[in-house]
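In: Prediction below, plus the sequence it came from.
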Amino acid sequence: MSVHETPRRPLRVSFEFFPPKTEAMEETLWSSVEKLAPLRPDFVSVTYGAGGSTRERTHRTVARLVSETDLPVAAHLTTVDATRAEVDDVLEEYWQAGVRHIVALRGDPPGGLGEAYAPHPGGYANAAELTAGAKARHDFEVTVGCYPEKHPESPHFEADIEMLKRKVDAGASRAITQFFYDNDVYERYLERVRAAGIDIPIVPGIMPVTNYKSLMRMAGLCGASIPRRVARLFENLDGDPATRQLVAATVAADQCLDLAERGVGEFHFYTLNRAEMAYALCHMLGVRPT
């Protein structure tokens, strides 16, 4: 089987948001939702903090999206610092709110990336168990995460791919990648996944560079590499946000257009609650208001 995904026209997109902390952030979020909604995304997702630290804000944001828009909504859920009963309660809350799509993730340790992860006693041990638990409770559509450069805690690629296979066997129907900036890395990963008999969509997660120093730190913790050719573009731009934004837009556009040329037909954008970059990238990919 070719490593290229079967191209679909028009291209399909989805957007990720996080629950706002302040009134100003809430205004920015809903302005972004209003801007992106006419692109008719497959779904929009809302993140969920470690140990349910954003549980109420996440649920409120999800419920408002369901009630005030006609967008398909996916709610993130993690296993961190929660018993199965507590996670099942959240699943039930989502179902009652009209949510039919879950993004099932193990989640980061309460101390953040870099801290050793330990399953909660009596909780779901990983995303595969969480996927199975969600499917057993209701007929949720389940999306999961995957790592083109291997999860940093996986001992080797074989173990990493096996975990993805367990998620699929538990009922996951889509995987979204951790961010990456080398499309060859994505293509090699797709080869590994298909060779393992996994045939669900592996959707590239696109993260435009907004703060290069923060990105470097995050990339180091989650095992994502930043090609030297990309790093060079952001040199000496710490004090020049306007130029940095233009460079970031160019890098993201080049990446997305190249992926589309390789046959990728579906993109997931980490928006950071800002619509401008995601909207522009969709425009260049030919995804426009209907």
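Out: Perfect, thanks for sending it.

In: Please make it C-alpha for all contacts and neighbour counts, starting now.
Out: Noted.

In: The longest helix along the chain: which residues count as buried?
Out: The single longest helix within the chain, with elements called by DSSP state H, is helix 241-261. Using 16 or more other CA atoms under 10 Å as the test for burial, helix 241-261 gives 244-245, 247-249, 251-253, 255-257, 259-260.

In: Pipe these into CSV and attach distance to Lys213 per row.
Out: Formatted as CSV, those follow (distance: CA to CA, whole Å):
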residue, distance to Lys213
Arg244, 12
Gln245, 14
Val247, 15
Ala248, 13
Ala249, 17
Val251, 16
Ala252, 17
Ala253, 21
Gln255, 20
Cys256, 22
Leu257, 25
Leu259, 25
Ala260, 28
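
In: Packing partners of the longest helix of the chain?
Out: helix 183-195, helix 276-285 (3 or more CA pairs under 8 Å, 6 or more residues apart in numbering; DSSP states H and E).

In: for these, which one sits closest to Ser45?
Out: Ser45 lies closest to helix 276-285 among the helices and strands packed on helix 241-261, at 14.2 Å (CA to CA).

In: Okay, angle between that closest one and helix 241-261 too, please.
Out: Put simply, helix 276-285 runs at 40 degrees to helix 241-261, going by axes from the mean of the first three to the mean of the last three CA atoms, to 10 degrees.

In: Which strands or helices does helix 276-285 pack on?
Out: Helices and strands touching helix 276-285, as assessed by 3+ CA pairs under 8 Å, 6+ apart, comprise helix 23-36, helix 241-261.

In: got another, please set it beside the one above:
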Amino acid sequence: MDFYLTALLQGLCYSAIALGIYISMKIFNIPDITTDGSYTLGGAVTGIMLTHHQSTWVILPVVIVAGALAGALTGLIHTKLKINALLAGILVMTGLYSVNLIVLGRSNLPVSDLPSLFNGFHLIADPNQNTLIIISIFVIVITFLIGYLLKTDFGIAMRATGNSESMIRALGVNTDRMKITGLALANALTALSGYLIVQFQGFADISMGIGIVIVGLGSVIIAETLINWFKITSVWISLVLVLAGAVIFQLVLAFTLAIGVDPNLLKLGTAAFVLLIVSLPRLSFNRAS
């Protein structure tokens, strides 16, 4: 059970990145590759500040601002310089590799012996269950804040920008500002995942963000499939399903390893699972017709 509990905890750590990908991909229709760099940036800032004996509550706003700046830079390059969003994300991600290396000062930084968010509060004796409670509260608060934002007039304008940019622009909304804000928010959430995972796994690594966008995309694809299956229109339920997608994604990886699959084939198994989830509704529809 500890094996699956660890997968559950990792899924909750990655839930913030899933929410970030959901905002950039599903709300704004922007394939944001900045994710790989901003995730590592959040982890690097967390790791270096922990080694300087800063409180996790002091580190948290710094991580949010760092991730938001990375996302805003991508948004500025895309909207003001009129560069393709995918290319803008790649450029910022590439630049962030050097920034992250400068922040860390080395390729790997252990922090397992330092006070963290998960060992600073002892709600119950079992460390894994204690971590589960703390991270669950953290994720619930983040989800509530994002859900509340998306229900405000500003959030509705953000969603309308993704649905029909020309229409919302005709209503006087600055769509460039909306995109910049949306990408800043998405990457702030991504950096939060780096903040959580570094404290959970006990180290920050310069390569920790390589391919991490796939984790977020897989989580969102699972959530989107469930949303389409059950015809969900509620923002709150959609966000909960995004969180569930992040957890399911990690549990599938854990199950794949538990049944003895070669770790070298892990990515292949993951791709097959996501393909199956995406294909099932279409297969069912074709059979019905």
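Out: Cool, got the structure. Treat the numbers as computed from the prediction; the structure is a model and nothing was measured.

In: care to give me the TM-score?
Out: TM-score of the superposed chains, computed with TM-score structural alignment, normalised by the length of the second structure, equals 0.29; 139 aligned residues with a CA RMSD of 5.9 Å.

In: mind putting the helices and strands packed on helix 276-285 of the first structure in CSV, distance to Tyr270 of the first structure included?
Out: Compiled in CSV, these are given as follows (distance: least, CA to CA, whole Å):
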stretch, distance to Tyr270 of the first structure
helix 23-36, 12
helix 241-261, 12
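
In: looking at these, which is closest to Ala278 of the first structure?
Out: Checked against CA to CA, the stretch from those lying closest is helix 23-36, at 8.1 Å.

In: Give me the helices and strands touching the following helix or strand past the closest one, please.
Out: Downstream of helix 23-36 of the first structure, the next assigned helix or strand under DSSP states H and E is strand 43-46. Counting contacts by 3+ CA pairs under 8 Å, 6+ apart, strand 43-46 of the first structure is packed against strand 12-17, helix 55-68, strand 73-78.

In: could those be laid out in a markdown table, adding mean neighbour count and distance to Val142 of the first structure?
Out: A markdown table is the format used below for these (neighbours: other CA atoms under 10 Å; distance: least, CA to CA, whole Å):
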| stretch | mean neighbour count | distance to Val142 of the first structure |
| --- | --- | --- |
| strand 12-17 | 22 | 14 |
| helix 55-68 | 17 | 16 |
| strand 73-78 | 26 | 9 |
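
In: if we compare the ones you listed, which one ends up closest to Val203 of the first structure?
Out: When those are compared by CA to CA, strand 12-17 sits nearest Val203 of the first structure, at 9.3 Å.

In: For that closest one, enumerate the helices and strands it packs against.
Out: So strand 12-17 of the first structure, by 3+ CA pairs under 8 Å, 6+ apart, packs with strand 43-46, strand 266-270.

In: a markdown table for those, including distance to Phe157 of the first structure?
Out: Listed next are these as a markdown table, based on distance: least, CA to CA, whole Å:
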| stretch | distance to Phe157 of the first structure |
| --- | --- |
| strand 43-46 | 27 |
| strand 266-270 | 23 |
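
In: Of those strands, flag the one that's most buried.
Out: Among those, ranked by average contacts under mean count of other CA atoms under 10 Å, first place goes to strand 266-270 (a mean of 24).

In: For Leu233 of the first structure, give me its contacts.
Out: Val247 (CA atoms under 8 Å, 6 or more residues apart in numbering).

In: quick one: it from Glu56 of the first structure, how far?
Out: For Leu233 of the first structure, the distance to Glu56 of the first structure (CA to CA, to the nearest Å) stands at 40 Å.

In: And for Ser67 of the first structure?
Out: For Ser67 of the first structure relative to Glu56 of the first structure (CA to CA), the value is 16 Å.

In: swap in Glu34 of the first structure?
Out: Noted for Glu34 of the first structure: a distance of 22 Å to Glu56 of the first structure, by CA to CA.

In: So which residues of the second structure form helices?
Out: Secondary structure of the second structure (DSSP H): helices at 2-13, 15-21, 35-51, 56-80, 85-104, 127-151, 153-163, 165-170, 175-201, 212-230, 235-258, 266-288.

In: Would you reformat those helices as CSV and include distance to Pro110 of the second structure and mean neighbour count?
Out: What follows is the helices of the second structure, written out as CSV (distance: least, CA to CA, whole Å; neighbours: other CA atoms under 10 Å):
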stretch, distance to Pro110 of the second structure, mean neighbour count
helix 2-13, 18, 20
helix 15-21, 22, 31
helix 35-51, 8, 28
helix 56-80, 16, 21
helix 85-104, 11, 19
helix 127-151, 19, 16
helix 153-163, 39, 18
helix 165-170, 45, 14
helix 175-201, 9, 26
helix 212-230, 20, 21
helix 235-258, 23, 20
helix 266-288, 26, 13
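
In: Surely Arg166 of the first structure and Thr131 touch.
Out: No: using CA atoms under 8 Å, Arg166 of the first structure is not in contact with Thr131, being 9.4 Å away.

In: of the two, who's got more company?
Out: Per other CA atoms under 10 Å, whichever of Arg166 of the first structure and Thr131 has more neighbours is Thr131, with 29 against 16.

In: Just the buried residues of the strand or helix carrying the more buried one, please?
Out: If you go by DSSP H and E, Thr131 of the first structure is part of helix 127-137. Of the residues in helix 127-137 of the first structure, 127-135 count as buried by neighbour count, 16+ other CA under 10 Å.

In: Show me what it is packed against.
Out: By 3+ CA pairs under 8 Å, 6+ apart, helix 127-137 of the first structure packs against helix 84-96, strand 101-105, strand 141-146, helix 157-170.

In: that older thread, please render the helices and strands packed on helix 241-261 of the first structure as TSV that adds distance to Glu86 of the first structure and mean neighbour count to the earlier fields.
Out: Below are these laid out as TSV (distance: least, CA to CA, whole Å; neighbours: other CA under 10 Å):
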stretch	distance to Glu86 of the first structure	mean neighbour count
helix 183-195	33	17
helix 276-285	34	18
